[in-house]
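Asker: coordinates only, sequence not included:
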C-alpha cells in the first residue's frame, strides 16, 4: 500500500509540475500578445530626428512577426532581426521625410550575406543623393561592417578601436577522417566534377576542381567588395588590395593615415556632431528613431483603389517536400502560393525572390512546374539574393528574366546522392550484426548496414544521371540554350553573379526593386501595388509546432558555442534523404 501511495503521489506531483509549467508558458504568451499590441503601434517621428540604423542585427529576407522576441521563452527568437526589404523601404521614405535630418549608422559585425549587404549599401547611397548626411561610428569594424560603413559621408572609429581590412578567406570542413575513425563509409553517387558537396565525406582537402571554383567565387566577392569601398572612399582598388595584402591597418591611426576613416572619435564626440546635423542644442538629448520602429511607421501599401498588383513570392532556405516554414522552402507551400497567384486575375506579374542553396531535387521540380505554368499566363521575374544555387537555381530557371547582384552565388547545376554504410561501425566496433530474408534481389537496396552492390550502385547512378539530364533540360529550355552548352557550364560549378550574366545563366545585374519594376513593365502596367507571399507564419503557431526543435537548438548552441556550426553541418549532411540538387559547399568567409 505504501508503494501504491508513493506512485500516486509521484504522479500527482508530476501533473502539478506540468500544469505549473504550462501556466507559466500560457501567461508568457498572453503577456507577449498584449505587449505586441503596443509594439505594433506606429511610432511618432518628430522633427529634427536622427534615424538610428543598427546593422548588427540579422538582416534577413523579411521582417519576422515575433511577438515573443522580448520574452524569456526558451525556443523563441530573442535576437532582433529585420528584412532587407524593410530597410530599403525605410531609407527611401527617410530620404524625403522632413522629420529625418540624418542617419547614425552603427555596425560592428553585420549578420548578412554579401548580396544583401550590397542591397542595403546601395540604399544608403541613394539616401545620400537626397542631400542628407550619414555618420558611421563603431569601436570595431569587421570587413563586412566597414563595407557598409564606407557608404557614409563620415566614418569614425574609436581611438582605441580596430578596423579590419585583410582580404577574404574561405574555410571548408571535411569529415572523412572522423568517419574513418567511426567506421562509416560515405557511398557517393554524383554527376559533375564541380559538385563537391560530397567532398567532405570522401576527401580530407579540396579537390583541384573545387579549389578552382572556390578561388573564382571568392575572387568575385572580393572584387565587388573592393570596388564598393573604392567608389565612396576615393581610394583605388589597387591601393586597397595592397593595404589589405600587407596588413597595413594594425592600429586605429593606420586607418586614419590610409584614409579609410575620417577621424578617431569617442561616441560623445560623434553624438555632438549628430546634434549639430539635426539642429539640436548640445545640452539636449538627440531625438532618434530606430530603423525597426521607423519601418513599422511606414504606411502599408493598402491603396485598394489600385487594382493591379505585382506579387513578390519569397523562396528562402533549403528546399524540401511538404509545407516548410519561413526559413525552409516547402514545395507544397510555395507551389500552392504560385498557383494561387497565377489564378488571381488582379495579379499581373510575379517576382520570385530566391535565397536558397538548394535541396531536394523532387521538391525543386514541383516548384519549377508551377513557374512554367505561370509564365504562360503572366510575367515571372526572378530576383536572386545572396545565393540561388543548385535547387535554388532550378526553381527559377524557367522565369522570363533573372536578376542577380554582382556578388550573388548561383549555378551549381549538378546532382548527387550519399548513402552511408555503417557496417564497419555496427559489426566491428559495436558488435551488432544483421540477418534476414527478402523476396527480391533489390528489396533492401537502400540498406545502410552493408555496402552497395555493383548492381545497386548502377541503379542509383542511373537515377542521378536521369535527374541531372532533367535539370540541364529545364535550364536549357528556360535559358534558350542547348543542352550541351548548359552541360558545359554545369557539372556542379558555382558562378558569381557577374559571370552568370556573361555565360547566360542570368540576364542582368540589378536590385530587388529593379526586378519588381521589370515585372510591371513586362506586364505593361504603370500603376500597381506590391503584395508579398506566402503569409508569414504566426509566431504562436510556429512556437507550438516547432517549439521542441527550437528548444533543442537553443540548448545545443549554449552547450557547443562556436562548435555548433560543426554539429549543424554534420547533422544536416547525415539527415539528407533522396537525390539532392544542392550547392556544393558551405563556406565560412572571414
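Answerer: Okay, I see it. Predicted model, so just to flag it, every value in this text is computed and none were measured. Numbers count the residues shown, from 1 in each chain.

Asker: please make it C-alpha for all contacts and neighbour counts, starting now.
Answerer: Noted.

Asker: would you say residue 187 is within a strand?
Answerer: Yes - counting by DSSP: H, G, I helix; E, B strand; the rest coil, residue 187 is part of a strand.

Asker: and the nearest residue to it once chain neighbours are set aside, how many neighbours?
Answerer: Spatial nearest neighbour of residue 187, excluding adjacent residues (Cα to Cα, 6 or more residues apart in numbering): residue 419 at 5.1 Å. For residue 419, the count of nearby residues is 21 (other Cα atoms under 10 Å).

Asker: in stretch 380-396, what counts as buried?
Answerer: For stretch 380-396, burial by neighbour count (16 or more other Cα atoms under 10 Å) applies to 380-396.

Asker: what of stretch 258-278?
Answerer: 260-266, 270-272, 274-275, 277-278.

Asker: contacts for that stretch?
Answerer: 48-50, 101-102, 104, 133, 135, 137, 150, 154-159, 233, 252-253, 255-256, 281-282, 286 (Cα atoms under 8 Å, 6 or more residues apart in numbering).

Asker: among the residues you listed, which ones are buried?
Answerer: Buried among those (16+ other Cα under 10 Å): 48-50, 101-102, 104, 133, 135, 137, 150, 154-158, 233, 252-253, 255-256, 286.

Asker: circling back: so which of the buried residues of stretch 380-396 belong to helices?
Answerer: Those of those mapping onto helices are 391, 392, 393, 394, per DSSP state H.

Asker: next one for the comparison:
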C-alpha cells in the first residue's frame, strides 16, 4: 500500500511538474510575442525608413494571420487592407522616405491590383520614391509595379506581358461516367455558373459576356500602364502578342517596360542611396502590418464604420476553422443591427467582395441593410466582385461605388441537385426502397431523378426568386423592372459598364466610398473604424484553433483554387437556390 501511494504521489508530482513547465514555456512565448510586437510599434517609425511591400502569394481582402504568426510560424500572405492603409500612412509620415516593392508571384483579381496601383500613384504625388524589383514579374505584379518611379528586373529574369484569357473546366462527361446527373433549373440566359455540370463547352451567351468583361479589364490595364510608362496602347498590345516572358531581359529593357537590369543587392543599394544610406545594411524597412494601425488610430470627428463582407454567402455558420471565409447571414445581420443602434456610428460603408451564394441568405442580409439604411447613410464599396447574391445585398444601399474592373451584376439564380441513382445502382450495386405518405414526401432525394411535375414546381420556385431579385434591384436602383430585366438575365458586368446601365453610381475605391458616406452624413471631420473588429493575438490563441493556421497555409498553397475547393468542401451545406457568379478572372 505504501509503495502504491508513493507511485501515485510521484506520478502526480510528475504531472504537476510537466504542467508547470508547459505554463512557464507558454508564458515566456506570450511575453516574447508581446515584446516582438511592441518592438514593431507603429508610433516608433525611425527617420529615413522605407516601407517594404512583399507582393507575393494570394492577395486577400483582410489579414488572415494565425495567432501562430506571433511565434514565427508565419504564412507569407499579403492583404489589401494593410497594404492600402500603410501606403496612405507612408505618404503623410515624414519618417518614411519611400517604398520598396519586392514583387513575386502574386495571385489576385484585377480590382484589388488596381486599388494598390492607384494608391501608389497617389503616393508618388508626395515626391517620394517607389522602387520595384523582381526576378520574375508576373503580369499582375507588373501591372501594380508599372506605377513605380523605377522598375528593376534581374539580369536573367522574366516579365510576363501576354494579355488576358480565361478557361472553364467542364465535368459533364466525368459525371456521366460515374453515373451522376446534375438536375438544374435556372433563370437568366447568361446565368452560366451551372454550365460546367451540364455542358462540355461554353455557351454562346457565356462566351459573349466573358469576352466582353475580360476585354474591358485588359483595356483598363493597358490604358493605365500606357499612362505610367509613356508607351502607346497599340505598342503594349503588340508586346503582349510577342509573349514577353520568353524574350531576353535586354529586349524587355529595350521595350521600355522596365528601367533597369540589376541584381537584388544592386536594387537595394539604389534604395539605400535614395534613403540617404551608404550601405544596404543600414536600410530601415517597415512592413505594412506595422504601419497600417496608424491609419486606424485617428479618433477625430464622427465615426464612419467600414464593414467588410467577403466570401461565399451562406445562411448559417456552416464553416468553422478550415475554409471559414464567408458572409454568414446569422453573423452579419446582428452586426448590422449593432451598427444601427450605435449612436457613435454616423454612416456605414459596406466593403463587399463576394461572388454571391445562397439566395435566401442574400434576401435576409438585404433586409438587414435596408433597415440600417433607413436610419443612416449606407454606401457600398465593391472590391473584386459584388455579383449575383452580393449585388442583391448591395441593392439595399443608398449609393454604390465600384472599381472599373469590379465584376458585378449577374442578376439571376439557379437550383442544382444531383441525381446519384446511376452511381448507386449501376456502378456500386446499391438500391434504394422506401415508403411515403404523400406524392412528394421524398422530394429532393438524390436517389432518384425529378419527375416532370417536380421539375416544373422547382422551376416555379426559382422563377419567384428571380422575380423578387429583380424587384429588389428595381426598387433600390430606382429604375423600372423592365429595364432591370434587360440588363439582368445573369449577365456579369464590369464596374465601368455597370456605371453606364445604372447598376452603380460611381467608379472609385474604398476611400471614395468613405468620402461619399461622410458627405451624406454631413461630416467635415471623421475617422474610420473597421468591422468586424480583428481579434488581438492573445484572443486568437485562447479561442481559435490550429485550423486557422491550416486555413492560411491552404490559402497560400492553393492560390486561386482556394475558393473553388472551399465551395466543394461545403457543397452539401449549401441552400438549394443559389445566386452565384459563373467565372472570375485572376491576374497572375
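Answerer: In hand now; what should we look at? Keep in mind the model is a prediction, meaning the values are calculated, not measured.

Asker: next one: the residue nearest to residue 187 of the first structure from residue 192 of the first structure, what distance?
Answerer: 18 Å (Cα to Cα, to the nearest Å).

Asker: same check, this time on residue 384 of the first structure
Answerer: Taking Cα to Cα, one finds residue 384 of the first structure at 23 Å from residue 192 of the first structure.

Asker: quick one on the thing from earlier: out of the buried residues of stretch 258-278 of the first structure, which comes closest to residue 28 of the first structure?
Answerer: Nearest to residue 28 of the first structure among these: residue 271, at 37.3 Å, using Cα to Cα.

Asker: how about the closest one, what's its match in the second structure?
Answerer: When the second structure is aligned by TM-score structural alignment, residue 271 of the first structure is paired with residue 268.

Asker: could you identify the helix or strand that succeeds the strand or helix carrying its match?
Answerer: Element membership of residue 268 of the second structure, judged by DSSP states H and E, is helix 264-274. Using DSSP H and E, the helix or strand that follows helix 264-274 of the second structure in sequence is strand 284-286.

Asker: ok, so what distance separates residue 51 of the first structure from residue 141 of the first structure?
Answerer: Applying Cα to Cα to residue 51 of the first structure and residue 141 of the first structure gives a distance of 20 Å.

Asker: same question but for residue 504 of the first structure, I mixed them up
Answerer: Residue 504 of the first structure is 37 Å from residue 141 of the first structure, by Cα to Cα.

Asker: strands of the stretch 51-200 of the first structure, start to end?
Answerer: In the stretch 51-200 of the first structure, the strands defined using DSSP state E, counting those that start in this stretch lie at 58-60, 81-83, 100-106, 133-141, 154-163, 170-171, 185-191.

Asker: with distance to residue 449 of the first structure as extra columns, can I get these in a markdown table?
Answerer: Supplementary listing: these in a markdown table, determined by distance: least, Cα to Cα, whole Å:
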| stretch | distance to residue 449 of the first structure |
| --- | --- |
| strand 58-60 | 41 |
| strand 81-83 | 44 |
| strand 100-106 | 54 |
| strand 133-141 | 51 |
| strand 154-163 | 52 |
| strand 170-171 | 32 |
| strand 185-191 | 10 |
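
Asker: of all these, which lies closest to residue 345 of the first structure?
Answerer: Going by Cα to Cα, the one of the strands of the stretch 51-200 of the first structure nearest residue 345 of the first structure is strand 81-83, 28.1 Å.
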